[in-house]
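Enquirer: predicted structure and sequence below. I'll ask about it afterward.
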Amino acid sequence: MIEEEKLTMENAILLLKHMGYCKALKKIMTLFFESSPLNKRFKKMIIDENEKKEGKDEKLMADLCECIFLISHLFLTLPKELYGICVPCLLKAALKKEENEETQKEVEMALLALSCIFSHFNIGRDLFLNEMKEIIQYHEKRHNLTRLAYQSAWWFLIILSFNDQKTIEVIVDEMNFEREAARELDELMQSVDWKKKEEEEIKGKGKNEELVLKRWLQMFDNFFVTCRKWNEECSGIVESIVQVLRAANDYRREIYKTCIYLLRTSAEKRVVKVDALLKSGAIDAVLEEIQQPTVDDEIKYEILQFFDAISRRLKEEEKDEKKDAKRKATKKEIFEKMEEEGYEDVIISFHGIFDFLNKKYHFGLSLNISDYFVNA
């Protein structure tokens, strides 16, 4: 269509950026862009523009890089050279500090495109870390980013810190990710109209806030898997997840299931201590769900994994005498809570479908019923 002059290059870029925006926020799949002639043309245009010694069109470069990152599905097919060109280009666009609506939108698109990267390449923290720190810390002082842009900035950092504990340490210790994430999730939760059902059409600001909230929840899964160090502030994230879970219970079952899954992951990956799971209300929330007259199979599976992780951790011996005494006190408190709520009877009633759930979700669910009892 471009060759036949039925569609201008400018309009093609606008169309692809809009498609990419919808893909990122609404999980719309774009499976065939990688094999399209337009994809190859965009890659060549980016490389050719980058090789110019003078007169580079930085706006065109940023637009093309956004299209590539927003629309791509198979990131392993992107040449490594392209990351070295596009990441600095988009970071430069994201570093703009003018506080007008047009610039905010440009920055949002650049950060959203960066957050779409899913690569096993070692891009190298020297290519992005200082710039991302500047973007995030400037926002924390001046609030110049949209909620989506701010979330996307963090997502980009979390994705690229996979298997890079030094970057994670910067994110956690220097940039206070847990504190900022919990605060942002709490504010978003207040903006969502939880009384509207998922199938009802939701328009305006509330809908956008809900989409951003979902992206934070998706990002926490990556963080819990990536982060390998104890951190007390992680309990703040868990508390916020519990609050979202309770708010989503009646009308947003998709979000509710995501929260149950995140609680299970936080327990399994050991990013929070068991007593923090207790104090945050996570154990109470999961106990409430498991006692419902009807429980979705997927949620049953997640709950069983949650309590299996709790049980295994409480059965571990601590070498430190004070820590061991604290572990035993936590174990006693959780056991009493479970006994009061009739947890043991519920688990026994589920025992007949352990094998079914294990085969259905095939992630190694234990078939030994005693694994789910903290008193064993």
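Expert: Yep, that arrived.

Enquirer: please make it C-alpha for all contacts and neighbour counts, starting now.
Expert: Will do.

Enquirer: find the nearest non-adjacent residue to residue 64, please.
Expert: Distances taken as Cα to Cα, 6 or more residues apart in numbering place residue 42 nearest to residue 64, at 6.3 Å, with adjacent residues excluded.

Enquirer: which strand or helix spans the one you found?
Expert: Assigned by DSSP states H and E, residue 42 falls within helix 37-51.

Enquirer: what about the residue nearest to residue 64, neighbour count?
Expert: Using other Cα atoms under 10 Å, residue 42 has 18 other residues around it.

Enquirer: ok, now which ones touch residue 235?
Expert: By Cα atoms under 8 Å, 6 or more residues apart in numbering, the residues touching residue 235 are 272, 276, 277, 280.

Enquirer: nope, residue 76 is what I meant
Expert: 119, 120.

Enquirer: looking at the contacts of residue 235, which are in helices?
Expert: Mapping the contacts of residue 235 onto helices (DSSP state H) picks out 276, 277.

Enquirer: farthest pair in the contacts of residue 235?
Expert: 272 and 280 (10.4 Å; Cα to Cα).

Enquirer: which one of those two has more residues nearby?
Expert: Each of residue 272 and residue 280 has its neighbours counted (other Cα under 10 Å); residue 272 has more, 23 against 20.

Enquirer: how near is the more buried one to residue 312?
Expert: Separation of residue 272 from residue 312 (Cα to Cα, to the nearest Å) stands at 14 Å.

Enquirer: take this one as well and set it beside the first:
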Amino acid sequence: MSLSNDDNSKDEILTAARTEQFSKLFCELERCNEDEQMQKIEEINKLVEKMNKEEFESIFTEELFNKIHQMIEEEKMSLENAILLLKHFGYNKAKKSFLDYAFSVSFLSDRFEKMLVDEDRKNEEKNEKLLADICECYLLLCQKSIPDELLSIAVPCLLKFASKKKGNEEAQKEVEVALLALSNIVMWKIIEQKLYLKEIKEIIEYHQEHHNLTQLAYQSAWQFLIYRFIEDKSLEGMIVNELHFVEEARRKLEELTRFIDRKKEKEEDKKGKDTKEELIILRWIQTLNRYFLDCTMWNEDFIEHLYGIVQLFRAAKDNHREIGNEYLETLRFASINRYMTIDGLLKSGAINLFLEEMKQSTLDDDITWSCLHFYLNISERLKEKKKNEMEEAERKVLKRKIFERMEEDGFEDEIASLYGFMSFQNEKHLEGFSLNISDYFVNV
């Protein structure tokens, strides 16, 4: 998915044009009547769909959100139109996994927090649709740890909305937005199980049987649940044994990869433009990565799953560079987790794969970093002696097997050739690598 210089130049021109057009339309909003304003918001929303990360960061600033807050305050924009605008901002931000903290520190964020509490406290006059709209705007745009009081309102509200079992395309879209908003809650935030567990489990199980959710909605439901698992390991038995997360994730990744490849065979590839399916693949991989980093329920089936990830990397590496890099990250996360056995990594082909990548003449910085980190993890774990005699004997046999495989591929020479590159890697990734070459070797 790399671009030529001509393609880069064209993209820069388009980016500048979109940014200028956005600024022009936004400035005109407060001088329009409500109907004209709605039309301009629709134009703005179409522009937003095409924006990349850099455009988001340059346009969606604290000042912009404060301006929207002021326009609502001065009745230059109706709340309905503001929601139409903000929900679309947030939808595209969350779908593309952009990190943006501007809304979180704005006056608009404070306003929405107060609106959530005020609307929830109403009794017979409570407007459930308005409450859901406010929840979605707030969660889609927010990039901070949300107060427990607000989560106790927003999570049940959106799960109720997302529990619609059937519906037309418009209803499916509403469910998708609700689940995407829930998936945007920061991963380290602890949420009481009583607020979500029964409902999210039913949503996932119903889809597995009836296939009623969109691809993005289903992935978002899983992301919300896996993010809760990070701080609540009691969820793992259900995630693995009842909902079969790893199998589901791998199956979805295989389906989406085949779909993209078939699509590209039929039409000319638009270089550098991520398709909706590619964005969902990236979200699935990132969610799987978080699980592999923290999972404890290792079993032999995981070898098959890791083997599947190795094959998906091979299928993606030439045509989907960013996706291929993310698959390497999946295997790197697996190498960190002490519950993921090194023997399993060897049997799955992960160790061989990294050896192959180390020898590529076109190795880029990110892949170099992943490879170095992977083998540093492997080396450190193999050096740890076991107290159990049988396990210690197995460790020595495994060390010998991996040493011979690395020696056969000239691994030590490859590492030595990268020695001068390690300080650059440390600086680029803000993570300390050992500058002692022998730390990367498996010595017997």
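Expert: Sure, I can see it. This structure is a prediction, so every number in the text was calculated from the model and none was measured.

Enquirer: please report the distance of the counterpart of the residue nearest to residue 64 of structure 1 in structure 2 from residue 152 of structure 2.
Expert: For residue 42 of structure 1, the aligned residue in structure 2 is residue 112 (criterion: TM-score structural alignment). Look at residue 112 of structure 2 and residue 152 of structure 2: by Cα to Cα, they are 15 Å apart.

Enquirer: how about residue 242 of structure 2?
Expert: On the measure of Cα to Cα, residue 242 of structure 2 and residue 152 of structure 2 end up 26 Å apart.

Enquirer: please apply the same query to residue 179 of structure 2.
Expert: Relative to residue 152 of structure 2, residue 179 of structure 2 is positioned 16 Å away (Cα to Cα).

Enquirer: identify the residue of structure 2 aligned to residue 134 of structure 1.
Expert: Checking TM-score structural alignment: residue 134 of structure 1 goes with residue 202.

Enquirer: with structure 1 superposed, average distance for the helix or strand encompassing its match?
Expert: Per DSSP H and E: residue 202 of structure 2 is located in helix 197-210. By mean Cα distance after the TM-score superposition for structure 1, the fitted helix 197-210 of structure 2 averages 0.9 Å away from its aligned residues in structure 1.

Enquirer: which residues in the stretch 201-350 of structure 1 form helices?
Expert: For the stretch 201-350 of structure 1, the helices defined by DSSP state H, counting those that start in this stretch cover 205-226, 234-248, 253-268, 274-279, 282-290, 297-315, 321-340, 343-350.

Enquirer: format these as TSV; extra columns: distance to residue 152 of structure 1.
Expert: Shown next, in TSV, are the helices of the stretch 201-350 of structure 1 (distance: least, Cα to Cα, whole Å):
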stretch	distance to residue 152 of structure 1
helix 205-226	9
helix 234-248	17
helix 253-268	19
helix 274-279	27
helix 282-290	27
helix 297-315	27
helix 321-340	37
helix 343-350	40
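
Enquirer: out of those helices, flag the one nearest residue 30 of structure 1.
Expert: Across the helices of the stretch 201-350 of structure 1, residue 30 of structure 1 has its closest neighbour in helix 205-226 (18.7 Å, Cα to Cα).

Enquirer: and the closest one, what does it pack against?
Expert: Counting by 3 or more Cα pairs under 8 Å, 6 or more residues apart in numbering; DSSP states H and E, the packing neighbours recorded for helix 205-226 of structure 1 are helix 9-26, helix 147-160, helix 177-191, helix 253-268.

Enquirer: so what's the spatially most central residue of structure 2 up against?
Expert: Centroid-nearest residue in structure 2: residue 283, 3.8 Å away (criterion: Cα atoms, centre = their mean). Applying Cα under 8 Å, 6+ apart, we find residue 283 of structure 2 in contact with 97, 219.

Enquirer: and it, what pairs with it in structure 1?
Expert: Superposed on structure 1 with TM-score structural alignment, residue 283 of structure 2 falls opposite residue 215.

Enquirer: distance of its match relative to residue 158 of structure 1?
Expert: Taking Cα to Cα, one finds residue 215 of structure 1 at 12 Å from residue 158 of structure 1.

Enquirer: ditto for residue 200 of structure 1
Expert: Plainly put, residue 200 of structure 1 is 33 Å away from residue 158 of structure 1 if you go by Cα to Cα.

Enquirer: again, but for residue 176 of structure 1
Expert: 13 Å.

Enquirer: cool, and residue 300 of structure 1?
Expert: With distances taken as Cα to Cα, residue 300 of structure 1 is found 29 Å from residue 158 of structure 1.

Enquirer: and the helix or strand where residue 173 of structure 2 lies, which stretch of structure 1?
Expert: Under the criterion of DSSP H and E, residue 173 of structure 2 resides in helix 169-183. Mapped onto structure 1 using TM-score structural alignment, helix 169-183 of structure 2 spans residues 101-115.

Enquirer: how close does that stretch sit to structure 2?
Expert: With mean Cα distance after the TM-score superposition for structure 1, stretch 101-115 of structure 1 averages 1.0 Å from its match.

Enquirer: what's that stretch in contact with?
Expert: 21, 24, 62, 65-67, 69-70, 87, 90-91, 93-98, 144-146, 148-149, 152-153, 155-156, 159.

Enquirer: thinking residue 326 of structure 2 is in contact with residue 286, fair?
Expert: Yes - Residue 326 of structure 2 is within contact range of residue 286, at 7.4 Å (criterion: Cα atoms under 8 Å).

Enquirer: look at these two and report which has more neighbours.
Expert: Under the criterion of other Cα under 10 Å, the comparison of residue 326 of structure 2 against residue 286 puts residue 326 first, with 21 against 18.

Enquirer: can you name the residues that contact whatever residue of structure 1 lines up with the more buried one?
Expert: Counting by TM-score structural alignment, residue 326 of structure 2 corresponds to residue 258 in structure 1. Counting by Cα under 8 Å, 6+ apart, residue 258 of structure 1 touches 217, 218.

Enquirer: all set now, cheers.
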